[in-house]
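Participant: just coords:
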């Protein structure tokens, strides 16, 4: 039977059946109009006419180019359009040849064509779906879908299209009481989130799908905990709005719940017209383009139709992989990948002279706090001199915008990394005072999933059986997803007039120990039972909590509700560049203590970790030598 149905879907057989159904519809129209079964005296002369009109209409509308075994509302619309067109041509024919025809005939015929042609196709599809289901040999998986919105509708539709997946949807869960007992494609809303454990228990649920991409992380976390009480149930989710961007949700995007989902916040409302105004048709350079933030900047810049994207990174493997990815996703995009170091002014001069970028996103930096505590010279060379080199070239070659990626660790820094990033902010503010280029910096906190960040470290520790190491029970951090941070960086660039240090709304800080527990639970294990959590003590330069502003700073609102301008109490003076030059001799002499003392003289709020530094830092004579 299934093979027979497949043959009917062939173009030749469909055309033959359609011609028969067209003439049958016209015949029944006369029967209904004249209340007799013998209207052949009218019908016989119309057979060639309606057949030719029908073939012509179907050919013009490409009706037979559709895969009718997947017939849906779109195909029904095509049949309605064809039915209207056929009857208009038929009426024109009878009028032109002055054939007396009751005006009700075309109207009745219009409805019958839709009924016969559409009904025939959908009947075949229903029969095919029934046969497909009846032939399944594998046991079905019982599925519960959380959410009764657009994402859930798409998933239900996809599952109905693919019976080979063996998914039996038990019902929908939604907190909106107005949706209770309503149906989507025959699937009923059977309760709210607090009914999830009972529904799972009473219906032998095998899989739960969280289909609410716009929900905040707190909701995802609660739903996940309710759904995962039974360890045998697989809990999956659709991506959040940051991940899917403009794409629709489909089955292939379903994945296991990640910690990023539990921290999810309201989607960023981008003012895309403003971003387009400074990206579209422009040459965009991203330093550190192969890194976590830099690579995402390249991906999102590519969406705004730039003239060219220049990826600049010292690590060729990441840059190469990103180049391949962008060329696959955006085959028309002009990409150039340059390997080099922001500490190399000659390389930068060559790059800027050749490409003359209009927009520069400066993401290249050393960021690991403990490593920079032990290697302050490298932090100074990369974070300060590197920033000055790139800013100098942006100024020299007339870039329109320069955006520095900064960090919340630049606020009241207690470590070398934060202090050098604060000096980097001062560098771009100094350049803005005397340049035609708009220079700005954007501060934000930790980025989930970035290379070397806490989440990948915790995952590795869990995979090895633990323990998961946390430095202090009370340590907290601000977190963002990579796409969220990058979208806000690009938006900040669009509203910059020059000289601002933008601060992003990071939401509520998260306890690292809670993050560790969530990751253990997401791995299907129980914290403190299957995986131990070990407190190791704060590392050199590490704070209990991070700040986005110092006590002497305050935030100024912008037109975007998630972006603020920090009114800095500490401003660069005209001697800044001369002061920075003094670092060179200290680096050459590998004098870490004096380097840190020099940083403290530039960043008044910097409080170095005394346990890691000799007392020479606080020697008054040395401070006077620096100031002189």
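Facilitator: Happy to help now that I have it. In this text the structure is predicted, and so the values were computed from the model without any measurement. Numbers count the residues shown, from 1 in each chain.
Participant: hey, let's count contacts and neighbours off CA atoms from now on
Facilitator: Will do.
Participant: what's the spacing between the spatially most central residue of the chain and residue 408?
Facilitator: Nearest to the geometric centre of the chain sits residue 243, at 2.1 Å (C-alpha atoms, centre = their mean). Distance of residue 243 to residue 408, computed by C-alpha to C-alpha, to the nearest Å: 24 Å.
Participant: and for residue 525?
Facilitator: Distance of residue 525 to residue 408, computed by C-alpha to C-alpha: 33 Å.
Participant: below is structure B, check it against A:
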């Protein structure tokens, strides 16, 4: 009802404007002294003028738009409608013999454009004023006067919500006191506290998607002390197609504090490698596998096969990709990578040219307790998919490995190193290019400690950490998967690629960050307890053994490990022994033989065949709580 009323009101306003404008144009043209002949022509033709203009306006949709959100596009439509109707009326007056001065038509066109436009813009002004009066204005400060800040400010101004942008903050001195989108750059980050007091800021938006973790961490610490609501634009990896939108604003999270440099991709190389190819991803429902599917989809493969054992996770990623209306088929497949007959039938049906093998058991304590399962899934699952890929002539096979495969102290790490050896051996006997990619922990993955810490914080604590000095390498899921794709494009066969993981992060520091992001104080509001190393765990993860070393590739964040040549006969012998192993002692004994560094590490850490920690771990666990807390603080 309200919409119809507004439409009727606009129609009446337009009738009045289009009827009055010809007389006003005459008054202006003849400076108030209109001749009788011209006046008679205008009076006689006014109904025609009104009817033509209103009909054209209706045709252009001027009565079917939400004018309270009017912008440039709506003004272009108004100009088009007025211009079209003016041209028709010029032709009509010429053909009817009622000739009017050309200046009358020009003045009528100009005045109709101004008055019709003003009537529509007034609706937006009224809507804007009503919003301002009905809602409390929130003063906003944007940190970052770059491209992202400019786009964000422009969209906030257009949305006309309760946020009022007071100014920008940027460390670039050249920008200080300059205007951006009509908003002043008030100073640098060091001036934030003073600016907030002076301008009564209630919300701070951090708009620096390409800034590093250290800069974000420092900025968040300053903002947190002000008591303002702090929101942030996500890092460059998370931005959809690199575009900034208000909908992407969210609270600061751990990924922002650990933000790493942006990855530059060889887009042309990836296009050649993936575009028009049939691609299969195992473990496609997992954290890494599902993100691989999203990234692969950007390069328009001929077919994307989502293979996984868990039906719910495969269903979710399949629906997500379907909703993107991609121009190629996506096939969800439920299968176990250990089932050779099933894998063979899948390859026979889809004939994938590129295979990403992300399916694996990854939880260290669970696999320590069930080494037979770790071997069957991580080693023989990899071998099954690799054998079938070789049989059906796949072009490339990329296995996702882990930093725990280096000098492994856990069954999980040892099985992943064994899988790397399988891949290396397959490359030596196959025309398919086989390679593996190692990286560390991934923030946001299902196996990450971050979800556990968040649950513990929500429950009021305590947060449990195995050791105060434990460190791990971390990267975001999008970064890891982009580098995996890039490594696949660089593969010639036989490589074990190592990703640049940056600096390792102390787990206790990460826990403190999460507590503070929740608005609480570590060790006061939320306790942190140290429980001692679990079987198979290390204080520090490594990406290479000391004797391996690396060689550079064409990509600055991807290296190849300088590994020793594999002994195919020895690998086959050990795999046969593993296949027949039915007890924990037999499994660990074969892994010791296959991976000497695993045997040495287990001996060093005094881990028995039953998976229990020995003397060294017991000593580490015997330190007092006071000493551990002192180490953290």
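Facilitator: Looks like it came in fine. Since the model is a prediction, treat every value here as computed from it, not as a measurement.
Participant: could I get the TM-score for this pair?
Facilitator: Here the TM-score for the pair of chains, by TM-score structural alignment, normalised by the length of structure 1, is 0.85; 606 aligned residues with a C-alpha RMSD of 3.5 Å.
Participant: so where do the strands sit in the stretch 101-250 of structure 1?
Facilitator: In the stretch 101-250 of structure 1, the segments counted as strands under DSSP state E, counting those that start in this stretch are 141-146, 167-173, 183-184, 187-191, 207-210, 234-237.
Participant: can you add distance to residue 391 of structure 1 and give those strands back as a markdown table?
Facilitator: Shown next, in a markdown table, are the strands of the stretch 101-250 of structure 1 (distance: least, C-alpha to C-alpha, whole Å):
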| stretch | distance to residue 391 of structure 1 |
| --- | --- |
| strand 141-146 | 49 |
| strand 167-173 | 53 |
| strand 183-184 | 56 |
| strand 187-191 | 57 |
| strand 207-210 | 45 |
| strand 234-237 | 43 |
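Participant: okay, those strands in a markdown table with mean neighbour count and distance to residue 550 of structure 1 next?
Facilitator: What follows is the strands of the stretch 101-250 of structure 1, written out as a markdown table (neighbours: other C-alpha atoms under 10 Å; distance: least, C-alpha to C-alpha, whole Å):
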| stretch | mean neighbour count | distance to residue 550 of structure 1 |
| --- | --- | --- |
| strand 141-146 | 22 | 42 |
| strand 167-173 | 22 | 45 |
| strand 183-184 | 16 | 52 |
| strand 187-191 | 19 | 47 |
| strand 207-210 | 24 | 40 |
| strand 234-237 | 20 | 39 |
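Participant: quick one: which of those is nearest residue 382 of structure 1?
Facilitator: Among the strands of the stretch 101-250 of structure 1, the nearest to residue 382 of structure 1 by C-alpha to C-alpha is strand 234-237 (39.9 Å).
Participant: which elements pack onto that closest one?
Facilitator: For strand 234-237 of structure 1, the packing partners by 3 or more C-alpha pairs under 8 Å, 6 or more residues apart in numbering; DSSP states H and E come out as strand 207-210, strand 255-256.
Participant: matching residues in structure 2 for the first one?
Facilitator: The one in question is strand 207-210 of structure 1. Per the alignment by TM-score structural alignment, strand 207-210 of structure 1 matches residues 203-206 in structure 2.
Participant: contacts only, for the residue nearest to the centre of structure 1.
Facilitator: residue 483 (C-alpha atoms under 8 Å, 6 or more residues apart in numbering).
Participant: what does it align to in structure 2?
Facilitator: Residue 243 of structure 1 maps onto residue 238 in structure 2, by TM-score structural alignment.
Participant: confirm residue 75 of structure 1 sits in a helix?
Facilitator: Yes: under DSSP: H, G, I helix; E, B strand; the rest coil, residue 75 of structure 1 falls within a helix.
Participant: returning to that earlier point: which of residue 525 and residue 408 of structure 1 has more neighbours?
Facilitator: Between residue 525 of structure 1 and residue 408, counted using other C-alpha atoms under 10 Å, the more crowded position is residue 408 (24 against 16).
Participant: tell me the SS of the nearest residue to residue 552 of structure 1 once chain neighbours are set aside?
Facilitator: In this structure, residue 552 of structure 1 finds its nearest non-sequential neighbour in residue 569, 6.0 Å apart by C-alpha to C-alpha, 6 or more residues apart in numbering. Of the three states, residue 569 of structure 1 takes coil according to three-state DSSP.
Participant: how about residue 569 of structure 1, what's its partner in structure 2?
Facilitator: Per TM-score structural alignment, residue 569 of structure 1 is aligned with residue 563.
Participant: same check on residue 584 of structure 1?
Facilitator: Counting by TM-score structural alignment, the partner of residue 584 of structure 1 is residue 579.
Participant: show me the contacts for that match.
Facilitator: residue 376.
Participant: residue 205 of structure 2 too?
Facilitator: Residue 205 of structure 2 sits in contact with 140-143, 230-233, where contact means C-alpha under 8 Å, 6+ apart.
Participant: residue in structure 2 matching residue 505 of structure 1?
Facilitator: In structure 2, residue 505 of structure 1 lands on residue 500 (TM-score structural alignment).
Participant: skipping adjacent residues, who's closest to its match in space?
Facilitator: residue 557 (4.9 Å).
Participant: so how many other residues sit close to that neighbour?
Facilitator: Based on other C-alpha under 10 Å, the number of other residues close to residue 557 of structure 2 is 17.
Participant: what about it, distance to residue 286 of structure 2?
Facilitator: 24 Å.
Participant: same thing with residue 43 of structure 2?
Facilitator: For residue 43 of structure 2, the distance to residue 286 of structure 2 - C-alpha to C-alpha - is 76 Å.
Participant: which of those two has more neighbours?
Facilitator: Comparing residue 43 of structure 2 with residue 286 by other C-alpha under 10 Å, the one with more neighbours is residue 286, at 22 against 13.
Participant: report all helices and strands that the longest helix along structure 2 contacts.
Facilitator: Using DSSP state H, we find that the single longest helix of structure 2 is helix 102-134. When contacts are defined as 3+ C-alpha pairs under 8 Å, 6+ apart, helix 102-134 of structure 2 packs onto helix 2-29, helix 72-96.
Participant: could you dump those into CSV and include distance to residue 294 of structure 2 and mean neighbour count?
Facilitator: Output for these, formatted as CSV (distance: least, C-alpha to C-alpha, whole Å; neighbours: other C-alpha atoms under 10 Å):
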stretch, distance to residue 294 of structure 2, mean neighbour count
helix 2-29, 42, 16
helix 72-96, 34, 15
